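[1] Sharing a model prediction with you, sequence too.
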Amino acid sequence: MKTVLITGANKGIGLETAKQLSKKGLFVYLGSRDPERGKQVAKALAGKGFENIQAIEIDVTKPATILAARQIIEQEKGSLDVLINNAGISGIVPQNAQETGVEVFKEVMDVNLYGVVSVTQAFLELLKKSAEPRIVNVSTSVGSLSLQSNPSWPAYDYAKYAVYASSKAAMNMYTVHLAYELRDTAFKINAVCPGYTKTDFTGHIGGEVETAGNRIAKYALIDQNGPTGHFFSEETNPETGEIPW
């Protein structure tokens, strides 16, 4: 049975992804920065027949919890097959490049970029023990420099998220470099936008969470012929899914 760790998985898209991967036979570590909340969610899922989902405390901004989570997974499983860096925050809204304070940028970057780097680096050795290691960095189409700067893009004149978009663009670049460095290995590492989805994150406006979860799960399960070092948004490009950086 393959093992997956999903950060920020006690609700929303992370939770839905956990449920879908559990149904596909994976053992899921449901990452939650609030350990009690995580346990409550895992217990509720167990009551619905999910027998292979276990809550684990992990706050991507707190190195001690990352290390503790790594030790638990190493002791219990010995390796990790899939890492889904799902935890993220948007910061205050609206936000703009002219006035939003640097403290907001730091707060969002701490989760969306530094948190991804910290968790990924902590779990790389466990992932290297897997025959088919996968990393999915949950991104967003507004983190695409090409799309965001294109006047013909449908969302070009939509409310700008200067902080959130910057953090995800930076995370995308980290994804590119990580995939490049591990290009000659069994790793498959991609950035995936789940689409605008009905969750707390969007005020429950957007597409269905089941669709978003499926988009993330898909790239967590790609085989050795699958892509690596790519950026996908099936909402933006329904044909191939791939979008420009």
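    Noted; the coordinates are in hand.

[2] hey, let's count contacts and neighbours off CA atoms from now on
    Noted.

[3] Tell me who's in contact with the residue nearest to the spatial centre of the chain.
    Note on the chain: the residue nearest the mean C-alpha position is Asn86, at 2.6 Å, using Cα atoms, centre = their mean. Shown in contact with Asn86 (Cα atoms under 8 Å, 6 or more residues apart in numbering): Ile6, Thr7, Gly8, Ala9, Gly14, Asn137, Val138.

[4] tell me the two of those residues that are most distant?
    Farthest-apart pair in these is Ala9 and Asn137; separation 13.5 Å (Cα to Cα).

[5] that older thread, from Tyr161, how far out is the residue nearest to the centre of the chain?
    Separation of Asn86 from Tyr161 (Cα to Cα, to the nearest Å): 18 Å.

[6] Over to Ser130?
    Taking Cα to Cα, one finds Ser130 at 37 Å from Tyr161.

[7] try this one side by side with the last:
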Amino acid sequence: MTSKANHSGKVALVTGGNRRIVLETGRLLAALGFTVLIGIRDVAKGEAAAKKLGSNVEAIALDVTLPEGPAVAAAEVERRFRRLDVFVNNAAIHYDLSARALRPHRTVGRKAFETNVVGAWRVAFAFAPLLSASRHGRLVVVSPEGGSPASMDSGAPAYSTGRATLNALTRILAAELRGAGVLVNAVSPDWVETDMARPSGRPVAPGAAGIVWAATLPDDGPTGGFFRDGKRLPW
């Protein structure tokens, strides 16, 4: 499903630290020729993980919860590369499954929105100029189907409503960046084997492949959509 084209010379940034889905996405992008930056708060941990993925993968300091964190990281990418070809936003926390909308975990909910919505907005704002500079930029928002009203049920109210808000932001960003040649899409990797989903999730590899599919779309590819494994999902 992923592109077989050579993307040598292109630069991709994947947020979300050293999670399995992040590292597998980075590995696949590196195999296609991208220089891959793993955005992580703890750079030492990121560098240790990056070494396992190849010489063209490295860590970069990025904390989406800090007001200036994304801007500082964007300035570093601009200084070194002058542009960004792919940005994969996978930073997310707090799957509050035991909570209910009428019995919320208020502190958890606030932290979830700060990272999953406000943090994602910060990085989109910070890196949009660099994606536009590419003229072929791809912004991929990793958004599980729990954020789709079409599949919502009780439980995880902060996580689900935050993801739904992020999906709305994805649509808005797609419209605003269309003229700059940037394609913006949300991708569900499905319930994969991560620290959150073990042991019931499917293997990480196909979930990451769906993310890379959106990251390597041709210029006439879709924008403003929601996909899993390259197939469109209802919002």
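    Structure received. Keep in mind that this is a model prediction, so the values were computed, not measured.

[8] So after superposing, what's the score?
    These two chains, once laid on top of each other, score a TM-score of 0.91 by TM-score structural alignment, normalised by the length of structure 2; 227 aligned residues with a Cα RMSD of 1.5 Å.

[9] Just tell me what the residue nearest to the centre of structure 1 corresponds to in structure 2.
    Matched to structure 2 by TM-score structural alignment, Asn86 of structure 1 sits across from Asn90.

[10] ditto for Val104 of structure 1
    Per TM-score structural alignment, Val104 of structure 1 is aligned with Val108.

[11] if I pick the closest residue to that match other than its chain neighbours, what's in contact with it?
    If the residues on either side of it in the chain are set aside, Val108 of structure 2 comes closest to His94, at 6.7 Å by Cα to Cα, 6 or more residues apart in numbering. Applying Cα under 8 Å, 6+ apart, we find His94 of structure 2 in contact with Val108, Gly109, Lys111, Ala112, Tyr159.

[12] Assign a three-state SS to the match of Val104 of structure 1, would you?
    For Val108 of structure 2, the assignment made with DSSP: H, G, I helix; E, B strand; the rest coil gives helix.

[13] Over to Ala92 of structure 2?
    Secondary structure of Ala92 of structure 2, per three-state DSSP, is coil.

[14] Could you tell me how far the residue nearest to it when sequence neighbours are not counted is located from Ser143 of structure 2?
    In this structure, Ala92 of structure 2 finds its nearest non-sequential neighbour in Asn116, 5.0 Å apart by Cα to Cα, 6+ apart. Applying Cα to Cα, the value for Asn116 of structure 2 to Ser143 of structure 2 is 10 Å.

[15] Please apply the same query to Ile40 of structure 2.
    Distance from Ile40 of structure 2 to Ser143 of structure 2, by Cα to Cα: 19 Å.

[16] Look at the two and report which has more neighbours.
    Remark: of Ile40 of structure 2 and Ser143, Ser143 carries more neighbours, 27 against 23, as counted by other Cα atoms under 10 Å.

[17] can you tell me which helix or strand Ile60 of structure 2 belongs to?
    strand 57-61 (DSSP states H and E).

[18] my bad, Leu13 of structure 2
    Secondary structure (DSSP H and E) places Leu13 of structure 2 in strand 11-15.

[19] ok, now Val192 of structure 1?
    strand 188-193.

[20] Read off where that strand ends up in structure 2.
    Going by TM-score structural alignment: strand 188-193 of structure 1 matches residues 183-188.

[21] got the contact list for that stretch?
    136-145, 167, 170-171, 173-174, 177, 207, 210-211, 214, 219, 221-229.

[22] In helices, which of those fall?
    Asn167, Thr170, Arg171, Leu173, Ala174, Leu177, Gly207, Gly210, Ile211, Ala214 (DSSP state H).

[23] between these, which has the most around it?
    Result: Ala214 is most packed of these (other Cα under 10 Å), 31 neighbours.

[24] The counterpart of that residue in structure 1 and Val163 of structure 1: what is the separation?
    Taking TM-score structural alignment, the alignment pairs Ala214 of structure 2 with Tyr219 from structure 1. In this view, Tyr219 of structure 1 and Val163 of structure 1 are 26 Å apart by Cα to Cα.
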